[in-house]
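In: Kindly return the folded structure for what I paste below:
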Amino acid sequence: MAIKRGRKCKIEAISGQDTLENRSNIVSALGVLATKVVATGESLWFEGETEDLPPQIERAIDHYIEESYAKSVTVLPLRRPDKSDDLNPEAQLDPDNIRQSREVIGAIVIEQIETDLPKEVIHPRIDLVYEHTARALANAIDHQDVFLMPVWQTIGKSKWLVKARQLPKTLAVAGGLLVVLLGLCLIPSDFKMKADGRLNPVEMRRVFAEQPGDVVQILPDQTPAEQSGDQIKVAQGERLCVLRNTDLQIEYEQVYGEYSATQRELDEVVQQLINNVGLSPTDKTSLELTQGRLEKRIESLEKQLALVEEKRERLTVTSPIDGIITSWDIKRQLQNRPVQAGAVLMEIADTSKAWEVELSMPENRSGKVDAARKRLEPGLRVTFILAGEPGTQYEGKIVDVADRSQVADDQKQTVKIRVALDPGVSKQIEKRPNMEVTARVFCGKRPLGWCWFHEAWEWLQKNVFF
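Out: The predicted structure is shown next:
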């Protein structure tokens, strides 16, 4: 049996087969044949002869016979019965004499493979099958086309809920759901935005390599008083490491060598002018010109030498602040390692001063934080816990929010937020730089349902409604 969908017919069922493979050659050829026959509106009785058939049907039947090896094939367009036929169930539908004005809704295909019964024998049987098939298919299509049919089916199956025995339970459940919905809409709750971050000293600096080179020396020897466990204390301006740049050393030696040679040449010219023995006016003038040229050359070489010397000084990396080195095992990490200009060598933090929390707020939540800062106050309250101490909550206030977002390590857009710790909190925490923090920013009061499901609603707005 084939059902008409638009201008084409699709094979929906084959007797004796539980499932259909729509991409198979036989099913595809049968669908094409049904489409061609339905387009004409006339029944097809094929018993081996194709001379009297239209060309498009002849090609379709030949292709199908090659695939199926059927001896005879009958294709009858199924037309929607009249309402008068529905009022008179005993009236039979004749596929050959049915009025052509009725809508074609599909086709029924009868084929004979092993036997070859004549049309006079098989026709009465086809009439009976045609009648039931046309009525059943028309009713199925009408039933399927009803608006929101799956909803009405679900409601129809749920009518047992309002029967006398189930009605009290139904009312109780409905009342409970109503109370829950009212609670979600009316009960106010703290609206908080969650974010991850790090606890670090306010005074914290990264140390960069200003020149490319190989690390050849790391830190001077520390006395026991200057060490605190594995932490190394350094003072501002103290040498941290020394780099070696072979190209820079060669450049320095070339410039210095040229400078020395030029200086010696200048000294000789000056000495000749001072002695002034046997010099003609022409020779004296030539020596004075040479002296001027050499002095300008020396002046240029001195500037080059100063620039190279400045680059050499930058090979010695010093501490920008007082503090401790927070980077782990720097000697093993950096010794004899080649680095490029701008590479981070280590971090130094002054742990004796104030600490702060730096949050990475997801961009889709940062807008609510900005709105709350405008509506309530800039210094919103923040509660946070430490990864190593999840049972204790600490508090602080927002002191700054970044003007732009940036890409985090997980490739998501985040907005940086700085949080100052409340007085006394810093003394309670056993602090270490870069401690992992989970925080919640208080953004005012909102209905409980919005606090719980606002991200689901925003997902629908972004992916469904937009």
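
In: Only C-alpha atoms from now on, for both contacts and neighbour counts.
Out: Noted.

In: For Pro378, see how far away Arg440 is.
Out: 15 Å (C-alpha to C-alpha, to the nearest Å).

In: Distance check, the residue lying farthest from the centre of the chain against Gln272.
Out: Largest separation from the mean C-alpha position in the chain: Gly278, at 88.3 Å (C-alpha atoms, centre = their mean). Remark: distance between Gly278 and Gln272 (C-alpha to C-alpha) = 10 Å.

In: Here is the second sequence; please produce its structure so I can put it next to the first one:
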Amino acid sequence: MADSEAVTINDGRWAAMLRSLAALADRTPDTSTADMCDQLGRCVQSGWSAESVGVWQRTDTEAPSELRAVAGAADDLVRAGDVAQREAIITRGLSDDAISLQPSPLARDRQLLVIPIVIHNQPAVVLAHLSRSLAPTEKMSLLLGAKVLRRQFSARSATVAAGDKHQAADIASLLKLYESLDWNTTTFNVVNEARELLQCDRVTLLCKRGSTFRVNGVSGQVQFEPRANVIKRLELLTTRVMAWGETFHVPTRETLPPQIDEPLQAYLDESPTRVMEIVPLLTQQGDQVTESRSHQQPWAALVIEGFRAPELIASSAQIQGLCEAAAVALQHADEYRHIFLRPLWKGLGNIALASRYRTMRRLVSLIVMVSLAALTFYPATYQVAARGAIEPQLQRVVYAPSGGVTSDVMVSHGDRVSQGDVLLQLENAELSARITEILGQIQIANQQISSVRSLRLGRETRDASAELGRMAGEEQRLERQLVSLQTQLELLRDQERELTVRSPIDGVVVTWDVERQLGTRPIERGQRLVTVADVAGPWQLRLRVADKHAGAIRQARQRQLADAKAQGQLAVAFVLGTDPRRIHRGQVSSISDAAQPNETRDTELQVTAAIDDPTLRTAAHVSAEVRATIACGQAPLGYVWFHEIVDYVYSRIILAFPHWDA
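Out: Presented below is the predicted three-dimensional model:
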């Protein structure tokens, strides 16, 4: 039998054989023993690709040891003619009432499958010869098929009805053959095989996650919706029940506490369930429970449900045996999937397997040694990442000299202006009123001076010395008052002239939508009004570097300043956010002495870099975002690649241990 013909659970012939066996079992009362055995032999031979199949049964004569071949004339045991050996195998099969898969007495490379069954209330034995040794997966499929075959033809016979404990042990032994290391495969097999072996309508597996139980598999479904109401209510019910740690049966005559009765009624409203058992799965050590059940918390639960019958067909012993076997399978799969770095160990194992050849082993060793040497000794440029903006070196921000209201905006975004050009006009009503008031006071003072001077001249003609002295003093006081008023007027005029905002440099207005932002709006003293930049001149980068990289930049700068042969400054490579495909170059021109917090309260170092690339004047715009790297000298390749890990180890792990100088 070729590998492609191996009997597997998903094989089409397997499903066809199950249907044929069910049909034969239903026709048992209306079919003769000879026809029944003949059809059974052909069905088994076709479904398993057996070389020969024989069905043996005791005769109805008084001699209890006499046997006859009911079907399967091509049986190899018949052709071999070894009557004693043949009768020993058949008699042992009838007396033990146990399925066995053993080496064939005819040849070492063949297998003999012995299946005791009952036909018309008479015991019989099916002998199937398989042409070669079987793989473990093939043995599992054959034994499962044998179990189903015996159950189909022994349901109505008391001669094959073993005790519940013995039958549960058989089911547990069968399920242990399906212990898979893949978690998804194991959960799928557990719920689906449990439904078939327990003859129920649905089996659901729930595993503990934190303090709650979550559905991991539902029989008959490859995938399920975890947010469905029926799933959520079953999870809540199982979580409440598993707090007890005991098997829970529905229906029950006991009065249930509200914390269980309420989720139970809610679940029954969503599900057609008539009978249900929730069985806890405990940690297993081989075939034994590691601790006493009374002291162990369940880590999973199996929910067994029936939709039609008022009671489950399977007995408590059957259910308990199956659950213990399922716990072993699930525990092994869970331990396997939680192996630390399992894909890495698996890959290393494959490499070790491939390295059995001397050439491969030497090649792998050479690659590892060269890689370690390169990481340790090969120098590479250590670069620090930075972000920032590009802007002209010469730009000025114009601030409001005093408060007021914008009366006229003379420029707009992109206008070219010269030094001294009017940008906008402000008005200050309070200042205008003050100037008017001072002008009035000056006019009054002039009138008073003229009046006093006229009176004094008239008195001089009549020679009134005392009165002339008083008038001269009054005239001097008024003149001093006039000088003070004129000084105040000059100061106010200066403030009035400042309301005319002018450009401090030659350049371009880079403030967006000046008219909308400043037109007819109140302005506070010191408020930012307009930015003028000399876009035709040299440009620069204003970069922000994380404070953790400040030491590397400062050390590189000091090394370069100390090296007399060093040319220029630290190199900077950057790309524009508007054109990330082109890399531009520059040099660090200045580094701030202190770090400053940013918007997220992370401290950053301010770095300025000079650039001399004429193409940037057309490709970039003012304050365009840039991403840059600053070359900080040479370092081993391993540190350049993994410096984040090295710095983390030093700052978080090594620093955790106290160090004191002796």
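
In: what number of residues lie near Ala387 of the first structure?
Out: Using other C-alpha atoms under 10 Å, Ala387 of the first structure has 12 neighbouring residues.

In: my read: it touches Thr438, true?
Out: Yes: assessed by C-alpha atoms under 8 Å, Ala387 of the first structure is found in contact with Thr438 at 7.3 Å.

In: show me what contacts Met471 of the second structure?
Out: For Met471 of the second structure, the contact set (C-alpha atoms under 8 Å, 6 or more residues apart in numbering) comprises 452-453, 455-456.

In: Just give me the closest of those to Val114 of the second structure.
Out: Using C-alpha to C-alpha, Val452 comes nearest to Val114 of the second structure of the contacts of Met471 of the second structure, at 147.1 Å.

In: and the closest one, what pairs with it in the first structure?
Out: By TM-score structural alignment, Val452 of the second structure lines up with Val269 in the first structure.

In: is it true that that match lies in a helix?
Out: Yes: under DSSP: H, G, I helix; E, B strand; the rest coil, Val269 of the first structure falls within a helix.

In: Tell me which stretches of the stretch 1-150 of the first structure form strands.
Out: Taking DSSP state E, counting those that start in this stretch as the test, the strands found in the stretch 1-150 of the first structure are 2-5, 8-11, 44-46, 72-79, 104-112.

In: Need those in TSV (columns: distance to Leu33 of the first structure).
Out: Putting those into TSV (distance: least, C-alpha to C-alpha, whole Å) gives the following:
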stretch	distance to Leu33 of the first structure
strand 2-5	10
strand 8-11	9
strand 44-46	10
strand 72-79	8
strand 104-112	10
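
In: Comparing the ones you listed, which stretch has the densest surroundings?
Out: Mean neighbour count, computed with mean count of other C-alpha atoms under 10 Å, is highest for strand 72-79 among these, reaching a mean of 23.

In: same for it, what does it pack against?
Out: For strand 72-79 of the first structure, the packing partners by 3 or more C-alpha pairs under 8 Å, 6 or more residues apart in numbering; DSSP states H and E come out as helix 25-40, strand 44-46, strand 104-112, helix 119-144.

In: again, only using 7 Å
Out: strand 44-46, strand 104-112 (3 or more C-alpha pairs under 7 Å, 6 or more residues apart in numbering; DSSP states H and E).

In: Reformat those as CSV; add distance to Lys10 of the first structure.
Out: Formatted as CSV, these follow (distance: least, C-alpha to C-alpha, whole Å):
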stretch, distance to Lys10 of the first structure
strand 44-46, 17
strand 104-112, 9
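
In: nearest to Leu128 of the first structure, of those?
Out: Among those, the nearest to Leu128 of the first structure by C-alpha to C-alpha is strand 104-112 (12.3 Å).

In: Report the angle between that closest one and strand 72-79.
Out: Put simply, strand 104-112 of the first structure runs at 160 degrees to strand 72-79, going by axes from the mean of the first three to the mean of the last three C-alpha atoms, to 10 degrees.

In: In terms of secondary structure, what does strand 104-112 of the first structure contact?
Out: Strand 104-112 of the first structure is packed against strand 2-5, strand 72-79, with contacts defined by 3+ C-alpha pairs under 7 Å, 6+ apart.

In: how about 10 Å then?
Out: strand 2-5, strand 8-11, helix 25-40, strand 44-46, strand 72-79, helix 119-144 (3 or more C-alpha pairs under 10 Å, 6 or more residues apart in numbering; DSSP states H and E).

In: right, so of these, which gets closest to Ile348 of the first structure?
Out: Of those, nearest to Ile348 of the first structure by C-alpha to C-alpha is helix 119-144, at 72.5 Å.

In: Could you pull out the buried residues of the closest one?
Out: 126-127, 130-131, 133-135, 137-138 (16 or more other C-alpha atoms under 10 Å).

In: what do you get for stretch 286-306 of the first structure?
Out: Neighbour counts using 16+ other C-alpha under 10 Å place 287, 291, 294, 297-298, 301, 304-305 of stretch 286-306 of the first structure among the buried residues.

In: any chance you could map the strands in the stretch 501-650 of the second structure?
Out: In the stretch 501-650 of the second structure, the strands defined using DSSP E, counting those that start in this stretch lie at 507-509, 522-523, 528-533, 539-546, 571-576, 579-591, 596-597, 603-611, 624-636.
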